[in-house]
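Asks: Sequence and predicted model, in that order:
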Amino acid sequence: MKPTFQTLILFVFPFQIFAQSALPRNTPEALNISSKGIQEFLDAVGSESKHEMHSLMILRNGQVAAEGWWAPYGPKTKHTMYSVSKTFTASAIGLAVADGKLKVTDKVISFFPESLPTTVSPHLAELEIKDLLSMTVGHDKSFNQEVFTQEDWVKAFLNLPIADKPGTKFLYNTSASYMLSAIIQKVTGQNLLEYLQPRLLDPLGISGADWEKDLEGIAVGGWGIRVKTEDMAKLGQLFLQKGNWNGKQILPESWIEEASTMKIMQEPDASPERIASNDWVQGYGYQMWRSRYNSYRADGAFGQYILILPELEGVIVITSETSDMQGLLDLVWKHLLPAFDNDPSSEKNLERNLKNLSLSPLKSKSNKKLENTISNNTYIVENQNNIVNEFNIKFLKSSIKLSLKVGEESHEFFLASGNWLLGTTDRKGPNLFHFAQNQLDGLAPFKVAGSYAWKDEKTIEIKLKYYESPHTETILITFEGDHAEIIFKNSFENREDWPVFVGKA
């Protein structure tokens, strides 16, 4: 495998050069968008910020004004959507309503008589599909662990206590989104992707999507779809166009209105100051959030956004990894929103500057003496665990090979110092829903980019960027005589107590 060093790629197209299913392209200035404002946003989310950007796409009047990917992310690469998946799930419900297969006032228990608890509580009996859609089930806390660690998620959900009357209080509820998926499969005999493909995805020219499933083959609904940046933009544009695509009504206009308007306030007693500064208290629709500036959005963990700006005829799509989702949106409002309103001003260096940006790989000088000593040594971990039983580093001419073994599974990664080396692996990377049954099963191989550097004279640091997801895994190995300590960290858990595994050569 040859080392590759890639940079952020921005495309600004004066005319259509993509396949027919692609969105039309234009320049920012032709669409009355300031490229200077775009550059200011890119500067704000640069390497010195706390936000790791993966892609950006800006549309106006149905045309792409600018688009960029921070390599190793690219235009043909799928990206984990997390809760942006919920908007796809709700769209399936809208299509099923249009097909006459259900109504949003249908009782949830009517679909699953075989999974009901011995005693059905009054609140469970009242629960309707629209309560699932609007996150108003009535649960008093999140039950993700209680549902997604079980073998039968439908039964687990229906056996949860419902503290409040359905439809009265907001509580973000990913298990409710799963139930929407289970209802679709119940009434259609198809999983979400199978149902959406001919009705939504094919008309929009979306191909190659996949979706995590539970042990019963039901798409998880509340997370788990992987699509490309432009696919996200197409869904946003469809909503902006009130469900119409190339003259055909894909989703009913009435459904777009229902899904995108406020059904419940997250914090009815929020202060004016909080409402003015927080995009999570503007109201919730059907698996979509209302946002400031009379906008609304599909919204996924760690900064996956489809922002729909009806008053500006605009759509902004972002994939990223950030621990401060409000902070990232604040930068959108500060730099990109005004770019739609101001007289278009050109930034002549925009493309050139972007070509010099990248998600920086690790880089250091070699450590020849220690490298020669440890190269191709296999370290055996004595304590039994499900993370690593053996590890080995072999130093090659311009790269290294990291080998990991756990149980009967062996995995190899090639890494470079100063470059990202691209490869694939069957080893699952970091994921917010790592605890869920069947998590990521059937989706391998996963794309991964690797780099390394010597952190000090005894410790090597390795980064594995799983670039179909938002996340990076960091591996630290410290060598001392014939022993080595290895630590595995992920990029989103803020903890100090990472387990340490000791191997002996």
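Replies: Yep, it's here.
Asks: contacts, neighbours, all on C-alpha from now
Replies: Noted.
Asks: What number of residues are in the vicinity of residue 138?
Replies: The number of residues packed near residue 138 is 23, by other C-alpha atoms under 10 Å.
Asks: Then the one 4 residues further on?
Replies: The local packing of residue 142 (other C-alpha under 10 Å) involves 13 other residues.
Asks: and here's the other structure:
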Amino acid sequence: MNKSFYEKTSPENANINSKRIINFINRLEKEEVDMHSILIMRGNKLICEAYYNPFNSNTLHRMFSVTKSVVSMAIGALAEDGVIDLDASITKYFPEYEPEDGFYPYLIETTIRDMLSMTTPHNGTTFDKRSKNNWTESYFTKKPTHRPGTIFSYDTSASHVMAALVEKLTGLSLLDYLRTKGLSKVGFSNESYCISDGCGVSQGGSGMM
């Protein structure tokens, strides 16, 4: 985070009792919570900033599933620009992964909106995260378990496919595309990046650093 974007002030100037923050920090230490850093804000005002060794203000952390929200922002930007249709089948955008005997019917029914809401036809992630095989392709070749839009299931591979879609349509990495949409203007770290899968696609489900 670009902290220079925010005004630094005392808790009291933001109508917060500093003793409350001190009590909070003391409790973390008493309960031996393994902290990396603490940043507390109110509005655009940074009222507390602390780091625990060996971490500092320049340490990049893997944000894991926060990445999914960033992917959704990118998909929203593409939809707003009319590049994609949220109610179109996801198979429309990845014809290269169609098996010889065609896509599974439940996959053909699956829309981008289903992917975003995790009501996909898969009951979980379709790829092995330790594998260097094509994670995106696995989404279209693994047999679905149910009709899309009917069951919520935490499907990390759906977010990964969404990241692959962003990068396919824009020719940019996920974060670089969002930077063109103003991500840097809100203080987002210029050093941030996404870990890639074995095929060079940003890990849209968990890879943001």
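Replies: Received the coordinates, thanks. Only a predicted model underlies this, so the values are computations on that prediction, with no experimental measurement involved.
Asks: Mind checking the TM-score on these two?
Replies: The TM-score (TM-score structural alignment, normalised by the length of structure 2) is 0.89; 206 aligned residues with a C-alpha RMSD of 2.0 Å.
Asks: got the residue ranges for the strands in the stretch 201-350 of structure 1?
Replies: Ranges of strands within the stretch 201-350 of structure 1 are 210-211, 225-227, 244-245, 248-249, 289-291, 295-300, 304-309, 314-321, based on DSSP state E, counting those that start in this stretch.
Asks: ugh, wrong one, I meant structure 2
Replies: Along structure 2, the segments classed as strands by DSSP state E run 7-8, 37-42, 45-51.
Asks: So which of the ones you listed is the most surrounded?
Replies: strand 45-51 (a mean of 17; mean count of other C-alpha atoms under 10 Å).
Asks: Give me the neighbour count for residue 477 of structure 1.
Replies: Using other C-alpha under 10 Å: residue 477 of structure 1 sits among 22 other residues.
Asks: Let me fix that, I meant to ask about residue 254 of structure 1.
Replies: By the criterion of other C-alpha under 10 Å, residue 254 of structure 1 has 12 neighbours.
Asks: And residue 190 of structure 1, what's its match in structure 2?
Replies: Here residue 190 of structure 1 is matched to residue 172 in structure 2, going by TM-score structural alignment.
Asks: try residue 306 of structure 1
Replies: Taking TM-score structural alignment, residue 306 of structure 1 has no aligned residue in structure 2.
Asks: got a list of what the match of residue 190 of structure 1 touches?
Replies: residue 166 (C-alpha atoms under 8 Å, 6 or more residues apart in numbering).
Asks: So what does residue 131 of structure 2 match up with in structure 1?
Replies: Checking with TM-score structural alignment, residue 131 of structure 2 has residue 149 as its match.
Asks: ranges for the helices of structure 2?
Replies: Secondary structure of structure 2, counting by DSSP state H: helices at 18-30, 66-80, 105-109, 112-117, 135-141, 156-170, 174-180.
Asks: Could you say which of the ones you listed is packed most deeply?
Replies: helix 156-170 (a mean of 23).
Asks: what's that helix packed up against?
Replies: Applying 3 or more C-alpha pairs under 8 Å, 6 or more residues apart in numbering; DSSP states H and E, one finds that helix 156-170 of structure 2 contacts helix 66-80, helix 112-117, helix 135-141, helix 174-180.
Asks: just so I know, which of the strands of structure 2 lies nearest residue 197 of structure 2?
Replies: strand 37-42 (28.1 Å; C-alpha to C-alpha).
Asks: Read off where that closest one ends up in structure 1.
Replies: Alignment of strand 37-42 of structure 2 against structure 1: residues 55-60, by TM-score structural alignment.
Asks: with structure 2 superposed, average distance for the matching stretch?
Replies: For stretch 55-60 of structure 1, the mean deviation from structure 2 after alignment is 1.4 Å (mean C-alpha distance after the TM-score superposition for structure 1).
Asks: Surely residue 192 of structure 2 touches residue 61?
Replies: No. Counting by C-alpha atoms under 8 Å, residue 192 of structure 2 stays clear of residue 61, with 9.1 Å between them.
Asks: between the two, what contacts are shared?
Replies: Taking C-alpha under 8 Å, 6+ apart as the criterion, residue 192 of structure 2 and residue 61 both touch residue 209.
Asks: Those two: who's more crowded?
Replies: The residue with more neighbours, out of residue 192 of structure 2 and residue 61, is residue 192; 14 against 11, by other C-alpha under 10 Å.
Asks: Could you check which residue of structure 1 pairs with the more buried one?
Replies: By TM-score structural alignment, residue 192 of structure 2 lines up with residue 209.
Asks: Can you tell me the closest non-neighbouring residue to that match?
Replies: Sequence neighbours aside, residue 227 is the residue nearest to residue 209 of structure 1 in space, at 5.1 Å (criterion: C-alpha to C-alpha, 6 or more residues apart in numbering).
Asks: How about residue 140 of structure 2?
Replies: residue 97 (6.4 Å).
Asks: now the aligned partner of that neighbour in structure 1: how far from residue 125 of structure 1?
Replies: Using TM-score structural alignment as the criterion, residue 97 of structure 2 maps onto residue 115 of structure 1. Going from residue 115 of structure 1 to residue 125 of structure 1 by C-alpha to C-alpha, to the nearest Å gives 13 Å.
Asks: Distance from the chain centre to stretch 73-82 of structure 1, please.
Replies: Its chain's C-alpha centre and that of stretch 73-82 of structure 1 lie 8 Å apart, by C-alpha atoms, centre = their mean, to the nearest Å.
Asks: okay, it sits on what stretch of structure 2?
Replies: Stretch 73-82 of structure 1 corresponds to residues 55-64 of structure 2 when matched by TM-score structural alignment.
Asks: Run through who's touching that stretch.
Replies: When contacts are defined by C-alpha under 8 Å, 6+ apart, stretch 55-64 of structure 2 is touched by residues 36-37, 51, 192, 205-209.
Asks: Reformat the helices of structure 2 as CSV; add distance to residue 43 of structure 2.
Replies: Formatted as CSV, those follow (distance: least, C-alpha to C-alpha, whole Å):
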stretch, distance to residue 43 of structure 2
helix 18-30, 16
helix 66-80, 21
helix 105-109, 42
helix 112-117, 29
helix 135-141, 39
helix 156-170, 30
helix 174-180, 23
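Asks: And those helices: which comes nearest residue 88 of structure 2?
Replies: Residue 88 of structure 2 lies closest to helix 112-117 among the helices of structure 2, at 6.5 Å (C-alpha to C-alpha).
Asks: mean shift between that closest one and structure 1?
Replies: Helix 112-117 of structure 2, aligned to structure 1 and superposed, deviates on average by 1.3 Å (mean C-alpha distance after the TM-score superposition for structure 1).
Asks: Need the residues that contact that helix.
Replies: Helix 112-117 of structure 2 is touched from outside by 72, 85-90, 120, 148-149, 152, 158-159, 162, with contacts defined as C-alpha under 8 Å, 6+ apart.
Asks: Can you go through those and name the buried ones?
Replies: 72, 86, 88-90, 120, 148-149, 152, 158-159, 162 (16 or more other C-alpha atoms under 10 Å).
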